[in-house]
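**Student:** Show me the folded form of this:
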Amino acid sequence: MKLFECQSCGQLLYFENTVCVRCGHSLGYLPGQAQLSALQPAADGRWQALGDLDHEYRACANAELGACNWMVPAESQDAFCRACRLNRTVPNLNDPARVAHWRTLETAKRRLIYSLMRLGLSVRSKDDDPQGGLAFDFLSAQESDQPVMTGHADGVITIDLAEADPVARERMRTDMTERYRTVLGHFRHEIGHYFWNDLVARTAWLEPCRALFGDERADYGDALKRHYEAGPPVDWAQRFISSYATAHPWEDFAESWAHYLHIVDTLETAQAFGMTLRARAGTDPVLSMEIEFDPYRTANFDTLVQAWVPLTAAVNSLNDSMGQPDLYPFVLAHGVIEKLRFIHRLVRGE
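**Tutor:** Alright, predicted model coming up:
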């Protein structure tokens, strides 16, 4: 994620900010320019963006609920921004607790859409493309007579509202013996399933994908049942990024996709802060790093890995110093790196 700067006073800004704390300007994100902009009022409820003086904008309709800071071109007929137009179902917003959890989901979703747009991937809504478009259902088990399962089916990503509750999420993480479980991680994983359908199925990428991840035609239900009953293979860490990735080739692909997004977005944040690393102990050159490239645009996948390994070693050690779990509790074995390399090539269309 990039850092931003107020066009009025130069204050450092972050992606979710809505007001500049120094000069008081309202802020809005301009997805077409990938920038957070200071705003000044114009006529008829419109805003002039200091980051784009040639156009006027309106706030997304979800701004009224404190759930979005993205802007809509003033001439657009849409009430919602590009990210919120992807919503098909939202929870009952008469309950303040559910509104708070929904806002958490929206924050993670906008970070996901930011990454997809930075990678140049198509983000089409079901309204624009009923067959191949994307939609989100944010569901609460308390509002349904059916169990709510986070997952993907036919371009619709369902997220259980309980994932936004830190207590419930930690309980699920513990029950499922996961080392890592975040709201943003769910979004990045499930969008991997969507892009498998969009970029791999029925394309020239299908056979190379099968050669690396396995044959997705294996019965999915049986594979999951076997995974939950028997667990992963003993040597899973040598070939998979997580134990869940061993369940089925689709899950291996989605987990690899999620980790690719983890890597490029976190490296962009490190680059935005000008981070460099040179370990002052040992002689291993792998523990030095300087990010003088755009992680979302670099063609060389090895450049990403060479920056990622020392960065995660450093931030994991920092977390240890605070008594916190590792920020990135995963190992990039050779087989895992090759799967991530495939995702890199797929995203770039190489």
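**Student:** C-alpha from now on. contacts and neighbour counts both.
**Tutor:** OK.
**Student:** ends of stretch 274-291, how far apart?
**Tutor:** With C-alpha to C-alpha, to the nearest Å as the measure, the first residue of stretch 274-291 is 7 Å from its last.
**Student:** Likewise for stretch 273-288?
**Tutor:** End-to-end distance for stretch 273-288: 16 Å, by C-alpha to C-alpha.
**Student:** ok, now stretch 211-230?
**Tutor:** In stretch 211-230, first residue to last residue: 24 Å (C-alpha to C-alpha).
**Student:** again, but for stretch 271-288
**Tutor:** Across stretch 271-288, the terminal residues are separated by 14 Å (C-alpha to C-alpha).
**Student:** The structure of the following sequence is requested for comparison with the preceding one:
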Amino acid sequence: MKTFNCPNCQNPIFFENTQCEKCFTHVSYNPMTESFEANEQLQPNDLCKNQSLNICNWSVAGSHQENFCLACSLNREVPNPKDLNGFDKWENLEPAKHRLIYQLLKLKLPIFSKLEKENGIAFDFLSENNKQKAVTGHANGVITILLSEADSVHREVLRKQMNEPYRTLLGHFRHEVGHYYWDLLFDENNIDKCRAIFGDERINYGEALQNHYKNGAPTKWNENYISEYASSHPWEDWAESWAHYLHLMDTLETANAFGVSFKLKKYPLKNLTKAICPNPYETTSFKTIFDSSVALTCMANSLNRAMGLSDIYPFVIPKAVYKKLNFIHNVLSNYSSIS
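**Tutor:** Next comes the predicted model:
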């Protein structure tokens, strides 16, 4: 993610800030200009209604609703503020969802509410105790995230139970929205190219998942997939690969914004990237993006290990997955050029 500045004193501001830490100016993020604006310069109805609940810091710029910002306008079902336990978890979910919307805008993808258009998108943040027995997932444009995922301890328990190297709220959002955009990006005119990369999605989805949970991933799955779960069905392979593409793009934009460079003389990574991390949204070559990302994640992993922490990116990208990521990059590049 790019860096931001206070509109009053130019002090650095982070994406989740509601106030400048130096001059104490109250600020709101404008998703259309990718900048923060001073609240005192805005009208009260320019601020997202959810700012009053301290779960949003955006203005309503670019939204089709008068009271909610673009990100919050996509919510369909959220906890009642009187439900303190559920509300606390919702507070953790919204920053991740806002980061997702920021990136979808950067990729120039269509974003509109299912409450306004049938093929739009909606978010339901639900308790596991609800009558519908909800699970985290996607169906017909509705992305459901269980509130329990916002509990870091619970999420870590699930990560270990499912033998996952990585499980985060932002990762959930990126994965599930990948399912949504599959339906928007592909039709009978271009689906064959996608099937050639990810496989035929017409195989029975329910049976494929049942087989995966019963028998596990195929032998040497890591030579063809980014994760074990990706091997379960072409839709999941796409969603997992899509999420990793978004991981790659966001971390690289962040490194570019901070001027991270790799002036290496002897270390092998010197052959992977140029002096400075490129802005991935202004780079057409996926190889340049990917090579720079490899160098960046190697550095980040090493920094984490220096603090005794787990790798920030515990994945190795085989050639088959590189091909899938490159395909996604080309699909999005072609889409943004004609949209």
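**Student:** if I look at Ser76 of structure 1, how far off is Leu199 of structure 1?
**Tutor:** As defined by C-alpha to C-alpha, Ser76 of structure 1 lies at a distance of 29 Å from Leu199 of structure 1.
**Student:** Give me the more crowded residue out of these two.
**Tutor:** Counted by other C-alpha atoms under 10 Å, Ser76 of structure 1 and Leu199 do not tie: Leu199 has more neighbours, with 16 against 11.
**Student:** List the contacts of that one.
**Tutor:** Each residue near Leu199 of structure 1 by C-alpha atoms under 8 Å, 6 or more residues apart in numbering is listed here: 205, 346.
**Student:** Then it would be within a helix, right?
**Tutor:** Yes. Per DSSP: H, G, I helix; E, B strand; the rest coil, Leu199 of structure 1 lies within a helix segment.
**Student:** any idea what it aligns with in structure 2?
**Tutor:** Residue-level alignment of Leu199 of structure 1 against structure 2, with TM-score structural alignment as criterion, gives Leu185.
**Student:** How far does stretch 233-253 of structure 2 sit from its chain's centre?
**Tutor:** Between the mean C-alpha location of stretch 233-253 of structure 2 and the chain-wide mean there is a distance of 8 Å, by C-alpha atoms, centre = their mean, to the nearest Å.
**Student:** Same check on stretch 313-323 of structure 2?
**Tutor:** When C-alpha coordinates are averaged (C-alpha atoms, centre = their mean), stretch 313-323 of structure 2 and its chain have centres 18 Å apart.
**Student:** in structure 1, what residues pair with it?
**Tutor:** Stretch 313-323 of structure 2 maps onto residues 328-338 of structure 1, going by TM-score structural alignment.
**Student:** ok, residues contacting that stretch?
**Tutor:** 179-180, 237-242, 256, 312, 316.
**Student:** Just say helix, strand or coil for the residue nearest the centre of structure 1.
**Tutor:** In structure 1, the residue lying closest to the centroid (C-alpha atoms, centre = their mean) is Leu112, at 3.4 Å. Taken by three-state DSSP, the conformation at Leu112 of structure 1 corresponds to helix.
**Student:** OK, contacts around the alignment partner in structure 2 of Phe213 of structure 1?
**Tutor:** Alignment note: Phe213 of structure 1 maps to Phe198 in structure 2; criterion TM-score structural alignment. The neighbours of Phe198 of structure 2, taking C-alpha under 8 Å, 6+ apart as the test, are 234-235, 237-238, 324.
**Student:** of those, buried ones?
**Tutor:** Burial of the contacts of Phe198 of structure 2 was assessed by neighbour count (16 or more other C-alpha atoms under 10 Å); the buried members are 234-235, 237-238, 324.
**Student:** Map Lys97 of structure 2 onto structure 1.
**Tutor:** Alignment note: Lys97 of structure 2 maps to Lys109 in structure 1; criterion TM-score structural alignment.
**Student:** The stretch 51-200 of structure 1: helices as residue ranges?
**Tutor:** For the stretch 51-200 of structure 1, the helices defined by DSSP state H, counting those that start in this stretch cover 96-118, 166-175, 183-195.
**Student:** looking at those helices, which is closest to Phe138 of structure 1?
**Tutor:** Closest to Phe138 of structure 1 of the helices of the stretch 51-200 of structure 1 is helix 96-118 (C-alpha to C-alpha; 7.6 Å).
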